[in-house]
Every structure is written in structure tokens, then in C-alpha cells.
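Peer 1: generate a structure from the sequence data that follows.
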Amino acid sequence: MTDVDSFIADGFVRVEGAFSRELAADCREILWRDTGCAPGDRSTWTRPVVRLGDYAQEPFRAAANTPALHAAFDAIVGEGAWLPRGSLGTFPVRFPGGDAPGDDGWHIDASFPGDDPSDYMSYRVNVASKGRALLMLFLFSDVGEDDAPTRIRVGSHLDVPPILEPAGDEGLAFMDVAGKAVPASEHRPVVMATGRAGDVYLCHPFLVHAAQQHHGTEPRFMAQPPLAPAGPLPESSPVRIAIGRGLGR
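Peer 2: Okay, the predicted model is just below:
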């Protein structure tokens, strides 16, 4: 059972064993090949992060559409309120050692395009979370404290609605939201999105989070796709209930 109350209060839940370790291994085999690096030759691990494009092959589609995940989507977003994923988006594969990754700032993810759809920095967020029902973190490798787990500010999703509400339907651009949400959530405790291959973190779209440098020994494989809403979120959706709580309603 998905802990809906925890999701509303903390902004995330972890679905343990959301997909099988065998599926995770099948996907890693494909991802390793595309990194251009060799699993057994650390001299090829020359970059702190390798970003790989969208993956829609069968093992990725299967990992994104297990019964456990669909049940969790129904519980957190609302039955019939979300769209199934046909792929798993981009993968930032993080390697140990080396330079700082340069992409480890605190932020929330933007949801819909601005004036220039090709410019991600102009993407926007509004208080209704147009275009995004969830941020998801799919772990395709075991991730411990030293393996560059995503950092999460617990409860920070409640700090964001008051920032967005005055902007109405148009919302705010990615950098404008970050410039306000990051200082507004500095008081929040931080946890790490650790777990085993096959675990999935389901996060509120407004959750403030950040990457970090890899201090472990083995590369970290993770996907971070959005879950799209089927339309405006129903009033009964825990995602929407959390937004209302952030607004003091």
C-alpha cells in the first residue's frame, strides 16, 4: 500500500521493488553500451556524468509500467488522472571520482514550455502543476549514501505553492522558481534517495531536490522522468491536496 499521508506531508514516497532487479540489469546492459565506457575498465570512466537520451526499448517500458507502479500512481495522482509512460526519459549516469558534476544545484523541475520550447531554462511551473503530475526517480543500480543519491528537502513542496500562486496560470520560469523556492526551503531537513535497483521514488512536482558528486566506487544509473497528468488534477488527488496544504487550505 502506498503511504499517501506521508506523500502529502513529506513530498515523496519510495516504492520498494517497483520493478525487478532482472529488468534493471537488462536496462543497465543497454545503458553501459551507450555511455561509451567499459564496465571493467575504469580508465574509460573519464567524466563525472554522462547524459543519455530517451529510452523506449521493451525493458524500459516494462520497468515503467508494473502493476505496483500503476497502483501507486492511482493512489497518489488519482485513478484515471495520469498518462502511462512509453519510455523512461533521459539518464544522467554518474561516475565516481573526478571533477564536480556542475549540475548539482537545488531546484524544482519545470513542467511546460515557455516562449521557446527548445530552451529548457525558459520552461515554466504554475500552481496547478500544469504538465506534470509527478517527478520520479527510477533506480537502475544499487544506490548508497556515497553513490550520488539525489538529495531531497523533506516537505519543501509545501513551500512552493505560495510562490507560484501570484503568477496564476502563466506561472514562473525555471530559474525564477529556483531563485525563490531554494531559499524558502533552506530550513527543511535533507534525506538521500538511496535504495536498491528496482526501487522508485515518487515525488511531488514541487519537491526541491539536487544532484551531487559521486564519492563511491560504482556508477549510478537512474532515470528521472515526469509522469504526465491526463488533464487537470482532480480535487481528491493527493498531489493537489498537498498544494492546497502549502497554501494553508
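
Peer 1: C-alpha only now, for contacts and for neighbours.
Peer 2: Fine.

Peer 1: buried residues in stretch 34-53?
Peer 2: Residues of stretch 34-53 classed as buried: 35, 37, 45, 47-50 (neighbour count, 16 or more other C-alpha atoms under 10 Å).

Peer 1: doesn't A9 lie inside a helix?
Peer 2: Yes: counting by DSSP: H, G, I helix; E, B strand; the rest coil, A9 is found in a helix.

Peer 1: count the neighbours of it for me.
Peer 2: 16 (other C-alpha atoms under 10 Å).

Peer 1: just R196 next, same as before
Peer 2: When neighbours are counted by other C-alpha under 10 Å, R196 comes out with 17.

Peer 1: same question for the one 3 residues further on.
Peer 2: The tally of other residues near D199 (other C-alpha under 10 Å) stands at 25.

Peer 1: quick one, helices of the chain?
Peer 2: Under the criterion DSSP state H, the chain carries helices at the ranges 4-10, 21-35, 58-64, 67-76, 161-164, 174-184, 238-246.

Peer 1: residues making contact with the longest strand seen in the chain?
Peer 2: When the chain is parsed with DSSP state E, its longest strand is strand 134-139. Where contact means C-alpha atoms under 8 Å, 6 or more residues apart in numbering, the residues beyond strand 134-139 that reach it are 77, 109, 195-205, 221-228.

Peer 1: mind doing that once more with 6 Å?
Peer 2: Contact with strand 134-139 is made by 197-205, 222-227, as judged by C-alpha atoms under 6 Å, 6 or more residues apart in numbering.

Peer 1: if you rank the residues you listed by neighbours, which is first?
Peer 2: Neighbour counts for the contacts of strand 134-139 peak at H204, which has 31 neighbours (criterion: other C-alpha under 10 Å).

Peer 1: for T46, which non-adjacent residue is spatially closest?
Peer 2: The spatial neighbour of T46 that comes closest, neighbours along the chain excluded (C-alpha to C-alpha, 6 or more residues apart in numbering), is G98 at 7.3 Å.

Peer 1: another sequence for comparison is provided below:
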Amino acid sequence: MPNSKQTGLTPGQVQSFIDDGFVKVEDAFSADLAKKCRAELWADMGLSPNEPESWKQPVVRIGFKSSPPFVEAANTRRLRKAYNQLVGEGRWITPNGLGTFPIRFPSPQSPGDDGWHVDMSFGTENSDFMEWRVNVKTSGRALLMLFLFSDVGSDDAPTRIRKGSHAIIARELLPFGDAGATLRQLSAGGYSSTEGCDVEMATGAAGTVYLCHPFLVHAAQPHGGTEPRFMAQPALLPRGEFDPDLPPSPVQVVIRQACNLKL
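Peer 2: Prediction:
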């Protein structure tokens, strides 16, 4: 039997990505590597895993990390094969690190950032983040990715995912064309069109990665467990726009099927 850490996604996993908007990749990187990354993040926060009395905030954010452990975690053989399968070989930029990191701590306080949303892909130079944009061609983002650097159970503030919401968002983005919709426009209805979607929790052991379609609706939640949750939520960046002369990637297939387009 082939070593799962050396192989890519199965046909069934690729189809799940198309149907549900995400695929869970277990053992995407090692638990030892996750431990090294956590040590760096603890140091960056100036906090200690042995001093829970110092964990005062429900969430602490760390920016982009480009030290060797994070570069290695983003570029394992298994993940690179999966990137090729979902985005297309040669159509994505090799990650030079990971970020950002919303590190969530056990807390009775609301984290204040737990609303449903779609991550924006371009226009991020605008100082008003509500004017950041996303378009039907998902310009500027090939995948949304969730890297688990700690074990995440159902009580550990796992990201909530609305299964199948990516296809609904694709149809809603179509009328906005290449210019795309702003976060203000897209979120005006509170993503009510996706309220009927089943919800999946992004749980898993340290070293798990969720590879998600850029249009997937997702949300944070309060932490009701006992240990901090370490996760990165980077984008996989595309090399360029969709090329109609190339076979469509699963990312494109979703949009084609949802909108009846030939992207």
C-alpha cells in the first residue's frame, strides 16, 4: 500500500473538493514540525504554554512567518501534489512561508471575529478592508488553506465550514464580472443564501491541512476547550488568470458548473 504522506489526493477526495468546497488532508506535515512551529509562535507572542494565567485574550494574531519550519510545512511532497491536483501543475506560486495565525485561547469572552465570511482576494491595498474584493475568476487566490499546528477537537474553536457554499457564492459573484464584489457588497445579506448548507468543523490532529475553494463560506468561533488552538490561514497564490486553453482545474470546474461558464 502506498505511503499516504508521499501520495496526492484520491479521485474521491478531488470530487469532495468539487462538491463540498474543501478536502481534509491528514498527515500533510509532521507533528514534530508542528511542534517546532508552535514554539516559534509562543516566542512571538511572549507567552508560555506552562503559564495559562497569562492567556488574557481570546485571540492573538501573528503575521506572516517565513522561517524554515513554516516553509517546510507549506511545501511537503504531499501538499505540493495536492496543489497540482486542485489548481493545476505550474499554475500556483511556491509558498515562501505561512500566515496569518489567529491563535485562539480558552476564554468566556467573544473573540469578536466569528462571523460568516468569504476571504477577499485582491484590492487589499485599500485601507478600508470592507472594500477588498473577490471576483468570479478568483483573481489573486488559488486556494484558501487551513493549517492545523495543534490538535483541534470540537471544543477547541475549530473553523466552521458551510459545505457547498462555494458554488452559491460563485453564482452570486457572476454579475459583478472581473471587477468583482467588495466585502461590503458580498456580506450585505449576511451570507443568508448559504444558511441551509450543512456545517463541518475543521478538526484534526496537528499536521492536518484543509484545502478549500476560495469561495467557501466559513467562520471562527469561541474557544471552549483547555489548550490554545494554533492555526494558519494562508492563501495559495496563482501564477496568473485562468487560461481557457488549459484543461480546467477542479477550482475552475466548480465555477463552470455553478455558473455555466467556460473559464
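
Peer 1: TM-score for the pair, please.
Peer 2: Overlay of the two chains. TM-score (TM-score structural alignment, normalised by the length of the first structure): 0.96; 248 aligned residues with a C-alpha RMSD of 1.3 Å.

Peer 1: pick the one among the contacts of strand 134-139 of the first structure closest to R94 of the first structure.
Peer 2: Using C-alpha to C-alpha, M222 comes nearest to R94 of the first structure of those, at 8.6 Å.

Peer 1: pull the contacting residues for D169 of the first structure.
Peer 2: Counting by C-alpha under 6 Å, 6+ apart, D169 of the first structure has contacts N126.

Peer 1: now do the strands in the second structure.
Peer 2: 22-25, 59-62, 101-104, 133-134, 143-148, 160-162, 181-182, 199-201, 209-212, 218-219, 231-232, 235-236.

Peer 1: make CSV out of these and add distance to C37 of the second structure.
Peer 2: Below are these laid out as CSV (distance: least, C-alpha to C-alpha, whole Å):
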stretch, distance to C37 of the second structure
strand 22-25, 19
strand 59-62, 12
strand 101-104, 11
strand 133-134, 30
strand 143-148, 11
strand 160-162, 23
strand 181-182, 34
strand 199-201, 23
strand 209-212, 14
strand 218-219, 24
strand 231-232, 10
strand 235-236, 18
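
Peer 1: of the ones you listed, give the one that comes closest to G112 of the second structure.
Peer 2: Nearest to G112 of the second structure, of all those, is strand 59-62, at 9.0 Å by C-alpha to C-alpha.

Peer 1: what's the closest one packed up against?
Peer 2: strand 101-104 (3 or more C-alpha pairs under 6 Å, 6 or more residues apart in numbering; DSSP states H and E).

Peer 1: how about 8 Å then?
Peer 2: Using 3 or more C-alpha pairs under 8 Å, 6 or more residues apart in numbering; DSSP states H and E as the contact test, the elements touching strand 59-62 of the second structure are helix 31-45, strand 101-104.

Peer 1: the first structure: matching residues for that strand?
Peer 2: Per the alignment by TM-score structural alignment, strand 59-62 of the second structure matches residues 49-52 in the first structure.

Peer 1: mean shift of that stretch relative to the second structure?
Peer 2: Following the fit onto the second structure, the mean deviation recorded for stretch 49-52 of the first structure is 0.3 Å by mean C-alpha distance after the TM-score superposition for the first structure.

Peer 1: what's the angle from the longest strand of the first structure to helix 238-246?
Peer 2: Compare the direction of strand 134-139 of the first structure with that of helix 238-246 by axes from the mean of the first three to the mean of the last three C-alpha atoms, to 10 degrees and you get 120 degrees.

Peer 1: could you tell me where strand 134-139 of the first structure falls in the second structure?
Peer 2: Counting by TM-score structural alignment, strand 134-139 of the first structure corresponds to residues 143-148.

Peer 1: the longest strand of the first structure against the second structure, how far on average?
Peer 2: Here the mean offset of strand 134-139 of the first structure against the second structure after fitting is 0.2 Å, by mean C-alpha distance after the TM-score superposition for the first structure.

Peer 1: just give me how far that strand sits from the chain centre.
Peer 2: Here the centre of strand 134-139 of the first structure is set off from its chain's centre by 4 Å, with C-alpha atoms, centre = their mean, to the nearest Å.

Peer 1: now do that strand and helix 21-35, the angle between them.
Peer 2: 90 degrees.

Peer 1: what comes up buried for strand 134-139 of the first structure?
Peer 2: Using 16+ other C-alpha under 10 Å as the burial criterion, the residues of strand 134-139 of the first structure that qualify are 134-139.

Peer 1: what residue of the second structure takes the place of G97 of the first structure?
Peer 2: In the second structure, the residue paired with G97 of the first structure is S107, using TM-score structural alignment.

Peer 1: that match: neighbouring residues, count only.
Peer 2: 18.

Peer 1: would you mind measuring from it to K65 of the second structure?
Peer 2: Remark: distance between S107 of the second structure and K65 of the second structure (C-alpha to C-alpha, to the nearest Å) = 26 Å.

Peer 1: also E72 of the second structure?
Peer 2: As judged by C-alpha to C-alpha, E72 of the second structure and K65 of the second structure stand 11 Å apart.

Peer 1: ok, now D128 of the second structure?
Peer 2: For D128 of the second structure, the distance to K65 of the second structure equals 24 Å [C-alpha to C-alpha].

Peer 1: so between the two, which is more surrounded?
Peer 2: Higher neighbour count among D128 of the second structure and K65: K65, with 19 against 10, using other C-alpha under 10 Å.

Peer 1: was I right to think that one contacts P95?
Peer 2: No: with contacts counted by C-alpha atoms under 8 Å, K65 of the second structure stays clear of P95, the gap being 10.9 Å.

Peer 1: on that earlier part again, L173 of the second structure is nearest to which of the strands of the second structure?
Peer 2: That would be strand 181-182 among the strands of the second structure, by C-alpha to C-alpha, at 6.6 Å.

Peer 1: identify all contacting residues around the closest one.
Peer 2: When contacts are defined by C-alpha under 8 Å, 6+ apart, strand 181-182 of the second structure is touched by residues 120, 130-135, 173.

Peer 1: show me which of those are buried.
Peer 2: Among those, the ones that count as buried by 16+ other C-alpha under 10 Å are 120, 131-135, 173.

Peer 1: which pair in the residues you listed spans the largest distance?
Peer 2: The farthest-apart pair in those, when distances are taken by C-alpha to C-alpha, is E131 and L173, at 14.9 Å.

Peer 1: how many neighbouring residues does the aligned partner of A31 of the second structure in the first structure have?
Peer 2: Aligned against the first structure by TM-score structural alignment, A31 of the second structure finds its counterpart in R21. A count of neighbours around R21 of the first structure, defined by other C-alpha under 10 Å, yields 19.

Peer 1: ok, R21 of the first structure touching D199?
Peer 2: No: using C-alpha under 8 Å, R21 of the first structure is not in contact with D199; the gap is 9.1 Å.
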